[in-house]
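K.L.:
prediction below, plus the sequence it came from.
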Amino acid sequence: MALSWTELAPVDQPRDPLADFAVNAMARFTAADLDLSTENPSPERKSEYDDQWWLALVTVARGDDKVSSLTINELVRKAKDHYTKPLDNDLLIPGEYDGAFRESTDLDVITIYARRAYINAVNEQDGEDSLGIESIEVSFPLDSSTVNPSITEIAPIEMDLAVSDQTVVTAVIDHGIAIAHDLFRRENATGALALSRIDFFLDMDGTPDPNAPIQSTVGRVWTRDEIEQILSTNLHNGLLDEANVYRALGLIDWRRRSINSCAHRVSHGTHVTGLAAGYDAEDAKGVERRIIAVQLPTRLVANTMGQWLQQALEQALTFIARQMEHYTVGGAAQATPLVMNFSFGNFMGPHDGTSRIDRAIDGNLSKMAANSNRPRVLMLPSGNGNLSRCHAIVNLTNAMPSKELDWNLQPADRSASILTAWLPVMTPVKNGTVEMQVTVPGFSTPHTIIAGTAPGLTLLRDTNSSGVKVIVGMVVYSPPRFPTNRGRFEIYLVPTDHPVDVRPVARAGAWKLRFTKATSASDLSLNIWVQRDDTLPGFPQFGRQSYLSDGLYDRFSRPGGAVISDDALDHDSAVYRSGMINGIACGNLPAVIAGYVRSDRKMAAYSAGGPTLNAFRLPGPDASATSDDSVVLQGVLSAGSSSGSRVAMNGTSVSAPQVARWAADQIALSPATPFNRASVTAKALNDDTAGMDKPGLTRTGGGRMKLGSVFGDLRWSEQ
């Protein structure tokens, strides 16, 4: 097999190379993973792969005045009138977007559902003019059986949920949420645990039901009445047949998918929801802690590439906002406080609050706040990538104008590998300011791509068994664009292995990178991040994390061999632990929570920190909460998948929901008092005053919060 580099002229380049890579270059791998055909059965019929729906985050183009955005209805008209062929059947606008939103000219980032034909048309050089999309970021294909392609604008329904002024709604966006767990139920008049505290449950894996009280674009929405009907049907002598409940809800369905997290002993979403809003049936506080749950699509979670969840997150926030309209306090709508938790993340993005998902989160939270005089707050984890070696800072000076770095791809990695090197804010980037050389493992001749005013894209091709050259990678340079205003180099590589013969694959081993600045250029620093792609707990082996190295990075201390979890003051490697904070946790509004060990109050070695590059927030997380009870008793206890069970799970994923629980309690004491991420930081600063043993600001934020252990007394009574 022979590798070759092919540079594309600017007019031949896709406008968003990553979307093109995901939809087209990865097609043979994605189709094999999903057992889809890529062959068109006839000129009139799409292939199975082309017929898939992709969830996409898009930036809406500006109108003729260059200030107002196009409307969603204009996007639909442009798709219908596209000059190549009508594309309106390949575009699906979420039904959750109401008429007023569809006519809004104040749009930035929205979500759409699109097929391959529409995505490719958007990615053409004239895609912004012809279809009104400035930029696009796609997910992994959704399960077609979960998408309702005939959906139109979903009309609001009459459903008033009268609650007290002490009620706080906790919304959890996660995967594997066993909603029938006894911690989410309460007793009825006969003493049976037949009443649910979950008012709304969006299962994005569900099959759409045209008769359901609440419709959705993807999946199935279950109301509390429907959930309680299923609970009552499956209660026998006070005992719940939970397996049958989950079969009735579609949460366990081996015929449709091979991964059913609620059938496992430990499920991420159940554990997180237990910490955020789980209460024993006899605990009166549970009555005032109502729950909205959103189950993320299994396909997107299983794919390991954290960025694929960003699109689903935006849709989840939209769903939650709509359901909050049903709560009334003394007849007043939008008067119930809301605390949300999303315990996922990734490594990528500019880390400065300007990414599409950061803007989408801030936009949704701002809109929620504008519609209510009660708190609306979102908790996010700081991430677990502190030791992953997925961040580097390359400083280029006149004294040292070049720097070499290895990007190590592991064998048997079934996921794509992605690296981004961000330039500093620089508009414009003068031609030749800096260059990146890439050398493939086993080869000695590098390929060079140069930063400047024009985009650059080079395809790396290999020859398959039929003698056809196919893409195994892309090397990209993108000039600065508003609002990030930073140029970037990117490398996208296909998997290094696959159980189905879809070769060629990417070469495993050390990909040599060399960055060099021009003599005439000022000193500059590049921030490099590698995308997370390791396999999540409870899922079959899929991705294996790629990482950076340069020979100067010390993983372990000498003598002793203990893991080093903080960069030393004299750190001389380009690879850093700092700056690995969750890539979607850099916006202005969410509260970001790191993790520490309760017994010795040290930061968990894996807990990621800043600095972020967003000057409008703390340089690291906002606060820290317990992620491990001790070095020996790792993790914290919360709900297992089955009622009555408690299991341990660690990570900043379990720190964030504990703060969400505390926030709900604080808000309930004074619902009309403003509450935001600054309130979280204030609590942390009060609990963890300055001292010699206090971790640095970039690791712990305001400090280590002293929160009571939710279920820790089951481990030892002193908690």
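P.N.:
Okay, I see it. Numbers count the residues shown, from 1 in each chain.

K.L.:
rest of the way, CA atoms for contacts and neighbours
P.N.:
Noted.

K.L.:
Gln634: neighbour count?
P.N.:
16 (other CA atoms under 10 Å).

K.L.:
next up, a second structure to put side by side with the first:
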Amino acid sequence: MSYNWKPAPINGPAPIDALTYTRLSSTTFPVADEAWWSAMIELEETSIAAFEQLVAQAFPQELLVPAAYDLGDRAALKHRQFVAIFARKPLLSVLNRKDNGFGVVNVHLGMVTPEAWLNFAAMPGEDTVEEVGPDTVLTGMIDDGLGIAHELFRTGPETTRVAYCAVLPSPPQEGDTETTQGRVLNAKQIDSYLKEFTWSDLLDEDLFYSQTGQVELAEGKFSPVSLRRSHGTHVMGLSAGYAQGADVTSRPIICAVLPPRVVEDTSGISLLPSLCLALQMLSKRASRYRVAGKPVPFVLNFSYGNFSGPHDGTDEVSRLFEQFLSADPQQKRWMTLPAGNGNLARAHGVLRFGEDLPEEAELFLRVLPDDNTASHVEFWMPYSKAVTPPDYVSLTVTPPFGGESLTVNAREGQKQVLCDSQGRVVATLMYTFEPAPTARGVITLAIEPTASLKQGQALAPSGRWKIRAKPKEIYPDQQVEVWIRRDQTLPGYRPGGRQSFFDNGDYQRFGPFGRPLPVDPVDDVSPVRRSGTLSGFADGSSPMVIAAFTRQSHEVSDYSAAGPLTVTPMSPSPFRSGPDAVAEADQSPVVWGVLSAGSRCGSYVRLNGTSVAAPRVARLASDHIADCDDPARGWLMQAVNAARFELYPGTDKDRIGQGGIDIPVDWNTGP
């Protein structure tokens, strides 16, 4: 099949977000105008209430703001704020245009949500205060497949430590007037289910998870808790798990279960609306727990990451976390995040130009066959405060079995599409500008799936795509940062995504003894880099970001991502050069991972990755947050010095931060 590029002018005002524009205008996966999308918007100098009024005048019956935002939230006028919404395509298409007149400066799509799964009559509930013991610290978790019935989260056979659980991938519960999406379980309800489904001292866990909204295989509702091992249960066991015999009552758990469909999309494209809503729901709930009228401390772990984004601390996720951490000034909130597992993924490149460098730079993108998900490559330009940023570079793309594209410059309105012999679009190359505080342009290459079970779908060619960049108005001390969005299918989910990667011949993968090189060689000339691979979610100033070490070898795990970040005048302060510390994630190079809770009571399984290193720090932090006056990252520096785990000498600081910290997890001993 032949493929040809052609210009595709953008009609009307320039789009804000390239991926939102591509998804809404897709002919490969068309969605009816009447369908409801989840979305996260960013409002500027506009309250939620004012936004609702503006939309009601122009697009009646096209917007639903979740009941998690109470009247105070809706009336608050802030310089910038992220809000989770549900909206239809005609409204979202307008909101994703610059100068849209609704106060919206950013739009990110989630997933199409069945109308039957939305409670349009839900209203904000009353903020009732719950008095707790003086040594109480809230432990929070946002993940998928949370096995809340596991014995590590109970104080007895029929009593739970889970005080609040928002199950987002579930239809509304009959009689619930306060939840727009999913259903909410409190401790009393969970206890009643534990009692009802326990016979002869054995809990019917399949029935429990069916009745609590996580699993219903007959209706196609899948959750990892139906498998032997689930990411969320394992991580929560490390951060908040205690054996029933430990009699722990001072660590209540509040958590949110993300929809498996958005977790399955590892690119992070669909995650943001659900994450934004989950953070809002947990934020409102956390403020209710008080001692002598003051909110109790709160430690939240979120063990997710991605590859893409500006990587300078100004991305939407980093700012969303800062919004959450500062939402209640009276409550001390700390957060732990994983550094990411993309060190060896070959998903990051750096394009430099100068007198001693080639006149043009080339990247070769390997797009794999049998990839059922789209692949995205982002080329982030240098920071610019100019109203019209410089035209830094121009790009052309040559696919397998096709000719080279026309040039796409770093200018608004630049767009090329690749069409197959039937005229169907299989790839798009376009420029957009990410407004302040990022203030950087980005050229996005979006490639459609290379395989599909749907007959007649337009497919992109697999193979080696050539990307050529030429300098225009870029200085020798400036560079273009390139990231491939993550899309590899997670374990336990149906096979779908296969990760694309850069396949330049000058990239040195292995050392002299055949072991993968975890750091870039000295004087390496390849544009494909291991440095700068820190998760795109972990670039903010406040969360504690944790890398992974292997205990037996005293080395940083090869996959553990590294800094530095891209430094811009808008980067947050205090700035980070990489992760803050390193915690255990592997027992040895042969025995990978660490043990924690399996999906079923009495089961313990292994998982590895920086996702299991971060919750160890969250566990330790919950024991110290109440008595510490320092910010989270300042406390962690002291904690590393108090319980240092010696790492192999000479390890780069951009990979380890303050160093290794030894945190034993003893489920039989309380805090």
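P.N.:
Arrived safely. On a predicted model such as this, the values are computed, not experimentally measured, just so you know.

K.L.:
which one in the second structure is aligned with Ala392 of the first structure?
P.N.:
For Ala392 of the first structure, the aligned residue in the second structure is Gly349 (criterion: TM-score structural alignment).

K.L.:
need the strands for the stretch 201-350 of the second structure, in chain order.
P.N.:
For the stretch 201-350 of the second structure, the strands defined by DSSP state E, counting those that start in this stretch cover 202-203, 253-257, 289-291, 294-295, 298-301, 333-338, 348-352.

K.L.:
any chance of JSON lines for these, columns mean neighbour count and distance to Leu365 of the second structure?
P.N.:
As requested, the strands of the stretch 201-350 of the second structure are arranged in JSON lines below (neighbours: other CA atoms under 10 Å; distance: least, CA to CA, whole Å):
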{"stretch": "strand 202-203", "mean neighbour count": "16", "distance to Leu365 of the second structure": "50"}
{"stretch": "strand 253-257", "mean neighbour count": "26", "distance to Leu365 of the second structure": "35"}
{"stretch": "strand 289-291", "mean neighbour count": "20", "distance to Leu365 of the second structure": "50"}
{"stretch": "strand 294-295", "mean neighbour count": "18", "distance to Leu365 of the second structure": "50"}
{"stretch": "strand 298-301", "mean neighbour count": "28", "distance to Leu365 of the second structure": "34"}
{"stretch": "strand 333-338", "mean neighbour count": "26", "distance to Leu365 of the second structure": "27"}
{"stretch": "strand 348-352", "mean neighbour count": "22", "distance to Leu365 of the second structure": "11"}
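
K.L.:
of all these, which one is nearest Phe321 of the second structure?
P.N.:
Of all the strands of the stretch 201-350 of the second structure, it is strand 333-338 that lies closest to Phe321 of the second structure, at 8.5 Å by CA to CA.

K.L.:
can you tell me what sits against the closest one?
P.N.:
Contacts to strand 333-338 of the second structure, defined as CA atoms under 8 Å, 6 or more residues apart in numbering, come from residues 297-305, 325-326, 535, 538, 542-547, 610-615, 617-618, 625, 632.

K.L.:
mind doing that once more with 7 Å?
P.N.:
If you take CA atoms under 7 Å, 6 or more residues apart in numbering as the criterion, strand 333-338 of the second structure is touched by 297-305, 325, 538, 543-547, 610-611, 614-615, 618, 632.

K.L.:
and if you look at stretch 339-347 of the second structure?
P.N.:
The contact list for stretch 339-347 of the second structure, computed with CA under 7 Å, 6+ apart, reads 305, 483-484, 501-502, 518, 528-530, 533-535, 538, 545-547, 559-562, 579, 609-610.

K.L.:
could you find the counterpart of His268 of the first structure in the second structure?
P.N.:
Under the alignment by TM-score structural alignment, His268 of the first structure pairs with His231 in the second structure.

K.L.:
and if you look at Ala180 of the first structure?
P.N.:
Taking TM-score structural alignment, the alignment pairs Ala180 of the first structure with Ala149 from the second structure.

K.L.:
what's the spacing between its match and Gly309 of the second structure?
P.N.:
Remark: distance between Ala149 of the second structure and Gly309 of the second structure (CA to CA, to the nearest Å) = 36 Å.

K.L.:
same thing with Gly540 of the second structure?
P.N.:
Per CA to CA, Gly540 of the second structure is found 12 Å from Gly309 of the second structure.
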